[in-house]
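Enquirer: sharing a sequence plus its predicted fold:
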Amino acid sequence: VKVIDVRSKKEWEEGHLHDAIHVTLGNLFEQLDYIPKDFPIVLQCRTGLRSAIAASILQRAGIKEVVNLKGGFLAWKEEGLPYTTCNLNV
């Protein structure tokens, strides 16, 4: 599974899932060639709204194994799940 975080650079720097790939929603279409197609993809943003849009874009581009992380990064943090900030694991 590959996680793609579609939040802004500032949001990314405040914390992100370990091993996530950062591609902002605004740059997603032009980065399609670099999106791994041989793994299932989990898309994530702050609350799940932008990542739902990103999921739609990837599915229309022919990438079938795509899911949206329900509740986004905020829900992840609220559950006390691990994440990384500035190369430090939290």
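Expert: Alright, I've got the coordinates.

Enquirer: from here on, contacts and neighbour counts on C-alpha atoms
Expert: Will do.

Enquirer: biggest helix in the protein, by residue count?
Expert: Scanning the chain for the helix with the most residues, using DSSP state H, yields helix 49-60.

Enquirer: does anything pack onto it? Which helices or strands?
Expert: Judged by 3 or more Cα pairs under 8 Å, 6 or more residues apart in numbering; DSSP states H and E, the packing partners of helix 49-60 are strand 41-44, strand 66-68.

Enquirer: take the one below as the second:
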Amino acid sequence: MTDDPRIHPFFAEVRKQALASVDENDRRTLTCSRCGGGFGCNPVGKCWCSDEDFKLPSPLPGKFASFGDCLCPKCLREVAAELKDLAPPT
């Protein structure tokens, strides 16, 4: 894998670790750091999260900062909704 200078070094390391854990179908199985449930991720190609209407900041702010990796679909949507509710009105 070639290093991409456009990627921040922290995220480059996270990406490198993610790519090292893919199976023969370019998928990896993760445990959600919020609920503990298992779910699939595709760091190489199109993943389910790319179809979501929102993107979470990384690292996550405040009480969500302890979530270290991707969240499962249910938790991702719940955290996004909670962050939206906490955002100041524009």
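Expert: Okay, I see it. Predicted, not measured: the structure shown is a model, and the values here were computed from it.

Enquirer: TM-score for the pair, please.
Expert: After superposition, the two chains reach a TM-score (TM-score structural alignment, normalised by the length of the first structure) of 0.24; 50 aligned residues with a Cα RMSD of 5.4 Å.

Enquirer: ok, back up a step: got TSV for the helices and strands packed on helix 49-60 of the first structure, with distance to Leu88 of the first structure and mean neighbour count too?
Expert: TSV is the format used below for those (distance: least, Cα to Cα, whole Å; neighbours: other Cα atoms under 10 Å):
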stretch	distance to Leu88 of the first structure	mean neighbour count
strand 41-44	20	24
strand 66-68	25	20
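
Enquirer: and Asp5 of the first structure, which of those strands is closest to it?
Expert: strand 41-44 (4.8 Å; Cα to Cα).

Enquirer: output the contacting helices and strands for the closest one.
Expert: strand 2-5, helix 49-60, strand 66-68.

Enquirer: of these, which is nearest Glu14 of the first structure?
Expert: strand 2-5 (12.4 Å).

Enquirer: go through the next helix or strand after the closest one and flag the buried ones.
Expert: Once strand 2-5 of the first structure ends, the next helix or strand along the chain (criterion: DSSP states H and E) is helix 9-14. Across helix 9-14 of the first structure, burial judged by 16 or more other Cα atoms under 10 Å covers Trp12.
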